[in-house]
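Engineer: sequence? don't have it. structure:
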């Protein structure tokens, strides 16, 4: 089986409903005709292995498994073939890019484009395009391609960054720690040597009472294996003297010395001091585990606490999630950031195997993670990448879920300066207006506000301006509540249930457009929305700023671009379908949904994401929406 048919098989296995040849063609970047031939070939193969591909007229293809045991055995053979000694020739652009990066990283000599093109069975013009993508990726690691006439290309950069890049592109980190982590096709290390390194790490962790996460152990193992191989070949990491001094003072350096000592004894190699320091950086970059019952001052230095609170303030300011006072979130973020800041300081990479799932299933938490990442960049003066943002989003997502579990009415405190009489008037007006939906926990004068506890308070209703920054929102109203005042409070009290049709407006749906690039799509949507006075001229720049932090293509041919912070005076969605799929920062996209959230909105954004998710997560729905040629056909596809 080639990589296209393997991709088709994976898509069919994952699909809840039939998939069209158009969809499968878009995924593999081939014509529908080629896809139909690939499906026929796949069906012949599967028919001998316990399954068939059913073709359902007018609907698409569906996988039907007849003999579960036989099919499972076949899948095992496919996986073994993929990891076998004769790797598949890469077909897709991203596969070819990764292949080029591996080849460039693993040779000390120059590589000629003609030789690479022949090796990969592609044209010279194709490999030149792939090389552009490879250069962009390598540039993220400060690795550059040195060109020499008549010789070819060679990757050059600091030994530290070369290793980081190798860890990402040569080793498979998706498997269980310590199991087949190194691809024998790409390294001279024997399996027995890897087993020795693994045992050394595990023994030292146990002896020194360290608590490391699985991901941290994984990273340490991979990098120690790389270090051993590179030292054998005469390469060494170098660190600035000041950085060395900082590391030598740490307890983790002593543990690193023990680990390296055992490796030196086992393999008869000598690690210089800088290499020991490098292993210590990994131990400094491990993730501590949250222990229930700890007080914040027991687990967090003041500077880390300030960073955590700055992050939560910024998230509250931009997204109004109501999680700023979540003590479990404060502690878990603090425990995560203490070692993570060491990683940022030394430019260390960390892989997040859950990243795509987090982006797809917890988009609101991921947006909050992006905001957290921007605050961290200000604090550390280092670039925070998507992998780290994904880990921050997990902590934030847990807090969002905890917030949802809170039951009962919203709770507010009334503040008034003109005497208890007017405060009581406000109190009873609120009770009569909102009944069981709002629990008014009490009234207080402004000067006593600093004595009030904000625990379990959702917001404050005040008849006077409150200049201080409080941990909960303040709604300023008139002493005699008018309709406008009540409407303001209603937005905090209500739990609106939105229909999906409310977000699909006819004048914001643009079908079968013939754009050729991501930029064309964004410019068209931004210009159209500006003409309709829904946004201003700064909107496009805000969307592009968000794309620069992390592209918004979610797979399934869908992208959901949006500004990095709310820009508009109302919440809306704008849709654009394309005649042909385009490249969207490395992913194929044909269905674009631009999202804009109202500034200072207190609405439950997760509900909108849930509604949208029902549409864009289903390949069959997306394919039918892509075929729609008018508004009625488009709306008719939507889940009722």
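Structural biologist: That came through, no problem. All of these numbers come straight from a predicted model, not from anything done at the bench. Residues are numbered from 1 along each chain as shown.
Engineer: from here on, contacts and neighbour counts on C-alpha atoms
Structural biologist: Will do.
Engineer: give me the number of residues near the closest residue to residue 573 other than its chain neighbours?
Structural biologist: Spatial nearest neighbour of residue 573, excluding adjacent residues (C-alpha to C-alpha, 6 or more residues apart in numbering): residue 595 at 4.8 Å. If you count neighbours by other C-alpha atoms under 10 Å, residue 595 ends up with 19.
Engineer: Is residue 595 within a helix or a strand, and which one?
Structural biologist: Assigned by DSSP states H and E, residue 595 belongs to strand 587-596.
Engineer: now swap in residue 42 and tell me
Structural biologist: Assessed by DSSP H and E, residue 42 sits inside helix 32-47.
Engineer: Put this next to the previous one:
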């Protein structure tokens, strides 16, 4: 099979549900004729091994459950790969070995490590060289090594990361250290970064930790003149990587590529500030037309910070990301959105750039935040999110909308909240803060009804929903120590039961660490619901469980055991709707 056909087969195996023809056409960007040809080829190849690719009219293509393990083993064996895929895989494995080691490797040694003949490997490496510009396998007296632009080598390593990390592993602690280092750098330099940008930057940092030597490669020195070098130097120090010219230039280049910008350009800041003042005057006029009170100083601070970062992105040619909450903002914050849209009409900045609808929605967030009437006597609250940036303003706006008698004194990260609570009476946070000097109400980012009840209980009585006084850093003294011990043991038993169940899952349902952690967190938050059940019967959930029982008898047998044991240790009855949620994690998360 060709690579696309292998990918289509993988897609069918991973979905656990029939995959429609239209989905494959959209996902792979090919014509219906091409995808049908691929399906025909896949079906014929699998038939040679006694595996059937089934199709259901109106539903799509699937492999029956009993043949999935056999099909996965066949894929992993490489027997379905054509010569081109074999050559590409040999080049990828060789690249990763040389990238991690650095320096030369003899062709004989490399041949043994990738399990190939010398002639086949030599051909695959030369094919790689002919298909790539800027990087290549360099053949010399000492053997083979990687050469070319160091930045492009690391970008290619990110593409090959699944192969790279098989030979050069990072521990969970090292990966967490990378995440923490990036977050710390973001806090220190107050940078603008998207979720995708964060993932891209952490991926780059991980492959950089693996790259022990980079002799014989080049780099573009022009990236050393950017403002981002200070951020890059800070991050490299946190990662324990030597901050030389090559590392700095490559890091800055990748930062710009994934949209991480540091706003230090004084001339750009001054010009953007002047242009932003013009937009704020327009917003003030629109607010007056609608008899809306505006905190001009707050809006000036918020907008200048946001638009300065946007201007830097435009200067670097970085496409601003779409606002994923656009529809929500247009619907739920209509007046603020209309004010922003009318004010931005005809307004230009940074060399004639006009705000898109997505960018207008970001402006609307700040307008909504800074046009709220605040009573004279009210509790002051500091809103805390993981980073204190991005769409945390929407989260704060939800709180302000539901609790108009609260005065939101600021948005911040957990890191900064420990040192400066901004005179707040208490904190509403999406992350635990264990050493805060004032009370903390921890809620989810979704701000559901349970979260709103928790906030309401504190605001209007200083208590939790179950009449437990909220005290910073202290357990509820009303809970008897014996009861607390019993509750802890019961919850611990439920967690262990879930872990044992996940360990017993078949290999084809192997879950990632992230999914397992998500399941454990789901269980912890589900237990309070089970202890006070008020869920109505759900016919759809019952039908869904029945379908799971037919399709995945081995999984349902394991889960039935888990639910039974959990009900016994907690003394609860778990509804069908609650049970379905666990299946969703397992069947879609592996």
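Structural biologist: Structure received. Source: prediction; values computed, not measured.
Engineer: Could I get the TM-score for this pair?
Structural biologist: After superposition, the two chains reach a TM-score (TM-score structural alignment, normalised by the length of structure 2) of 0.34; 269 aligned residues with a C-alpha RMSD of 5.8 Å.
Engineer: before we move on, the earlier item: who touches the helix holding residue 42 of structure 1?
Structural biologist: 1, 4-5, 8-9, 21-22, 24-25, 51-53, 71 (C-alpha atoms under 8 Å, 6 or more residues apart in numbering).
Engineer: And the strands in the stretch 351-500 of structure 2?
Structural biologist: All strands of the stretch 351-500 of structure 2, identified by DSSP state E, counting those that start in this stretch, fall at 353-354, 379-385, 406-413, 426-429, 440-442.
Engineer: Can you check which of the ones you listed gets nearest to residue 136 of structure 2?
Structural biologist: Among the strands of the stretch 351-500 of structure 2, strand 353-354 comes nearest to residue 136 of structure 2, with 39.8 Å by C-alpha to C-alpha.
Engineer: re the thing from before, nearest to residue 562 of structure 2, out of the strands of the stretch 351-500 of structure 2?
Structural biologist: Here strand 440-442 is closest among those (C-alpha to C-alpha), at 28.9 Å.
Engineer: helices and strands around that closest one, which ones?
Structural biologist: Contacts defined by 3 or more C-alpha pairs under 8 Å, 6 or more residues apart in numbering; DSSP states H and E place strand 440-442 of structure 2 against strand 426-429.
Engineer: what helices or strands is the strand it packs on leaning on?
Structural biologist: Applying 3+ C-alpha pairs under 8 Å, 6+ apart, one finds that strand 426-429 of structure 2 makes contact with strand 379-385, strand 440-442.
Engineer: what about the helices in the stretch 51-200 of structure 1?
Structural biologist: Listed in chain order, the helices of the stretch 51-200 of structure 1 (DSSP state H, counting those that start in this stretch) span residues 68-82, 93-105, 113-120, 124-139, 159-169, 191-207.
Engineer: got the angle for the shortest one vs helix 124-139?
Structural biologist: It stands for helix 113-120 of structure 1. Helix 113-120 of structure 1 and helix 124-139 are oriented at 100 degrees to each other (axes from the mean of the first three to the mean of the last three C-alpha atoms, to 10 degrees).
Engineer: Mind putting the strands of the stretch 351-500 of structure 2 into CSV with mean neighbour count?
Structural biologist: Compiled in CSV, the strands of the stretch 351-500 of structure 2 are given as follows (neighbours: other C-alpha atoms under 10 Å):
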stretch, mean neighbour count
strand 353-354, 13
strand 379-385, 23
strand 406-413, 20
strand 426-429, 22
strand 440-442, 22
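Engineer: what's downstream of the strand holding residue 595 of structure 1, the next helix or strand?
Structural biologist: helix 605-616.
Engineer: Skip ahead from that following helix and say which helix or strand is next.
Structural biologist: helix 619-627.
Engineer: What is the subsequent helix or strand relative to that following helix?
Structural biologist: Beyond helix 619-627 of structure 1 toward the C-terminal end (DSSP H and E), the next one is helix 631-637.
Engineer: Buried residues, that next one. List them.
Structural biologist: 631, 634, 635, 637 (16 or more other C-alpha atoms under 10 Å).
Engineer: Nearest to residue 623 of structure 1, out of those: which one, please.
Structural biologist: Nearest to residue 623 of structure 1 out of the buried residues of helix 631-637 of structure 1 is residue 637 (C-alpha to C-alpha; 9.9 Å).
Engineer: Against residue 97 of structure 1, how distant is the closest one?
Structural biologist: From residue 637 of structure 1 over to residue 97 of structure 1 the distance is 37 Å, taken as C-alpha to C-alpha, to the nearest Å.
Engineer: Give the closest residue to residue 15 of structure 2 in space, chain neighbours not counted.
Structural biologist: Here the residue nearest residue 15 of structure 2, using C-alpha to C-alpha, 6+ apart, is residue 588, at 7.1 Å.
Engineer: elements contacting whichever strand or helix holds that neighbour?
Structural biologist: Assigned by DSSP H and E, residue 588 of structure 2 falls within helix 576-589. If contacts are counted by 3+ C-alpha pairs under 8 Å, 6+ apart, helix 576-589 of structure 2 sits against helix 513-531, helix 539-551.
Engineer: Same list (the ones you listed) but as a markdown table, adding mean neighbour count and distance to residue 285 of structure 2.
Structural biologist: Formatted as a markdown table, those follow (neighbours: other C-alpha atoms under 10 Å; distance: least, C-alpha to C-alpha, whole Å):
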| stretch | mean neighbour count | distance to residue 285 of structure 2 |
| --- | --- | --- |
| helix 513-531 | 14 | 47 |
| helix 539-551 | 14 | 52 |
